[in-house]
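[1] next comes the sequence, and after it the predicted model I'd like to discuss.
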Amino acid sequence: FFGFGYVITATFLVAMARDASGGHSVEFLAWLITGVSAALSVYLWRFAVPRFGLAGVYAIGLLVEAVGLVLTVSLPSPYAPLVGGLMLGATFMMVTAYGLQIGRQLAPESPRRALAFMTAAFGIGQIVGPLVAGWLAERTGSYALPTLVAAVVLMICGIVVLAELRRINEALAR
């Protein structure tokens, strides 16, 4: 789900920035903001781990990214791709890093197998996401519907993690 949800914004951020009537400067700023926020994200999110736990921060990151996607299609141009880039950068690296840590900790008997499975599932999401989003964008003439679909998928993923938070935290404590 995460691979599917995140990749839609990552794939179409450039096109959304170009459509924002700001030309190359908005595209440049969107990627600059994405990169700077990504560089800081794992460092900054670590301060939330003592309070919410690794899985809690992971779920919060998924939900924050989903909100960022909704803002991407709700805000006026040229702000939409800039906010989309900020929210993508602020969450993507952390969710990836913490997700792999959680996977490794939940499968101590076979962490390599768990990471391989997670990587394969993520890759499938990265392939399917742009296909679905491209098809939806072509049919509707807009990136709004595919972006909202990605937001819903990320929200579902975050809600599943929150629903399983107690069990995950118990397993991580072992």
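    Done, it's in. Residues are numbered from 1 along each chain as shown.

[2] every contact and neighbour count from this point should use C-alpha atoms.
    Noted.

[3] right, and the helix or strand after the longest helix belonging to the chain?
    The single longest helix within the chain, with elements called by DSSP state H, is helix 111-140. The helix or strand immediately downstream of helix 111-140 is helix 144-163, counting by DSSP states H and E.

[4] now the angle from that next one to helix 111-140?
    Interaxial angle of helix 144-163 relative to helix 111-140 (axes from the mean of the first three to the mean of the last three Cα atoms, to 10 degrees): 150 degrees.

[5] presented hereafter is structure B, for comparison with structure A:
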Amino acid sequence: MTALGLAAGPVVALGFTRFAYALLLPSMRTELDWSYAAAGGLNTANAVGYIIGAGSGAWWAKRFGAGRAFVWGMVISALALLGSGATGDFAALSVLRFVGGLSTAVTFVVGSALASRIHTGGRQQRSAALVAVYMAGVGIGVVLSGVAVPAALSALGASGWQTGWLLMGVLALLALIPAARAAKAVPAAPPAAAGQGRSGLGRMSWSFVWYVLFGAGYVSYMTFVIALLKDQGLGTWSTAAFFIVLGAASALATLLLWGRITGRLPGGASLALVSVVVLLGVLPVLLGDGLAAAMISAIVFGSAFMAGPTAVTVLARRMLPPHAWASGIAWLTVAFSVGQAVGPLVSGVLSDSDGGIAKGLWLSVILLALSAVAALAQRERPVIAAVAGSPEGARPAARK
């Protein structure tokens, strides 16, 4: 139940603040007369805030306590969502997206560390399953936004985008109740002993490369796929069905499948597998059109896109000493955010050129393929190498 309560964090941080923008983007472009580059730039503002929030997440947790940082990040995110429904000014929306990105990154990073600290009795499979429950919150958020936003657009037309933001802001405030209770139930982090040595982040260098490429590839699709489906002739409720199926596939696969897979595959194998499945999920809407292609894409892509954070969090927990989990997850999320900042902007520029949105989305395919290659270079080394804190301690683990 604790992991499920913490999952309210990803519901708000990614399900609402980041991914629901794809549902609102077509109406916002029409009403506010934006180019695709401007639309991508707004998501980049969110991602820049996310970078700063991810990089400072461990500091906020240390300064105010992990539970408080987690909950207050959600509060600020909810206020940013409400504010986004109160203005049509591009500069103001950019600031709100930036603030929302920063606060949700703190929530997501600190929440990931909290989920990693839930007592498991030392069982690795149990730990992976709890992290998967936490990450499943993203899919739940996608489903909720897939219902709330289209309802607002259907009732009010293109101008309903403001009501869509407001509805998600209200839902985010309600999500604070289970999140705050769960945060209080997580045991405190063990203090870092003087002899624990280095964090061992350098041994995960290929995971950082993978996360940058994966973040850029998957978020370009998530930002512009609804606009592509609209161009292909799908209506409001057809695109809503796509989004709901995508979110449901994410929640179910993360809960039932990826927790087991990421707990068993060594090194970067799980990261590479995630990249390949997500890549395959992008292809149907690029190679075909219509509702059938959209649903295939939703199921395949949705089943794996949030397995990336699950897989890398589980890998970090295995490769890093406990005192480095929060900072390790934070810096990995920074890498993720860098990719998410660059991807939509470049994809938006490509979408404004000849070839349209499809041309921009082919960038996702290329980046995801490169991320799979980078993941295969990651080797897993036992956490003892990081705890030892010396070259002599690291060499035996490196040979395993």
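    Received the coordinates, thanks. Remember, predicted model here, so these are calculated numbers, not experimental data.

[6] circling back to that earlier point, how about the longest helix of structure 1, aligned to which bit of structure 2?
    Aligned by TM-score structural alignment, helix 111-140 of structure 1 falls on residues 325-354 of structure 2.

[7] returning to that earlier point: mean per-residue distance, the longest helix of structure 1 versus structure 2.
    Compared with structure 2 after fitting, helix 111-140 of structure 1 has a mean deviation of 1.1 Å; criterion: mean Cα distance after the TM-score superposition for structure 1.

[8] Gly158 of structure 1 touches Ala59, doesn't it?
    Yes: between Gly158 of structure 1 and Ala59 there is a contact under Cα atoms under 8 Å: 4.6 Å.

[9] what residues in structure 1 pair up with stretch 128-138 of structure 2?
    Alignment note (TM-score structural alignment): stretch 128-138 of structure 2 is unmatched in structure 1.

[10] whoops, stretch 32-41 of structure 2 was the one
    The aligned range for stretch 32-41 of structure 2 is empty, by TM-score structural alignment.

[11] ok, residues contacting that stretch?
    For stretch 32-41 of structure 2, contacts defined as Cα atoms under 8 Å, 6 or more residues apart in numbering pick out 25, 28-29, 88, 223, 344-349, 351-352.

[12] what about that stretch, distance to the chain center?
    22 Å (Cα atoms, centre = their mean, to the nearest Å).

[13] buried residues of it, list them for me.
    Neighbour-count burial for stretch 32-41 of structure 2 flags 36-41 (criterion: 16 or more other Cα atoms under 10 Å).

[14] in what helix or strand does Thr44 of structure 2 lie?
    Here Thr44 of structure 2 sits within helix 36-64, counting by DSSP H and E.

[15] relative to helix 356-376, how tilted is that helix?
    Angle of helix 36-64 of structure 2 versus helix 356-376, following the same axes, to 10 degrees, is 40 degrees.

[16] wait, Glu27 of structure 1 touches Ser21, no?
    No: the pair Glu27 of structure 1 / Ser21 is not scored as a contact, 9.9 Å apart, by Cα under 8 Å.

[17] which one of these two is surrounded by more residues?
    Taking neighbours as other Cα atoms under 10 Å, Glu27 of structure 1 and Ser21 compare with Glu27 leading, 23 against 13.

[18] show me what the more buried one aligns to in structure 2.
    Counting by TM-score structural alignment, Glu27 of structure 1 corresponds to Thr239 in structure 2.

[19] so what's its match closest to, chain neighbours aside?
    Using Cα to Cα, 6 or more residues apart in numbering and skipping the chain neighbours, the partner closest in space to Thr239 of structure 2 is Ile226 (6.5 Å).

[20] and the one you found, what's its match in structure 1?
    Matched by TM-score structural alignment, Ile226 of structure 2 corresponds to Val14 in structure 1.
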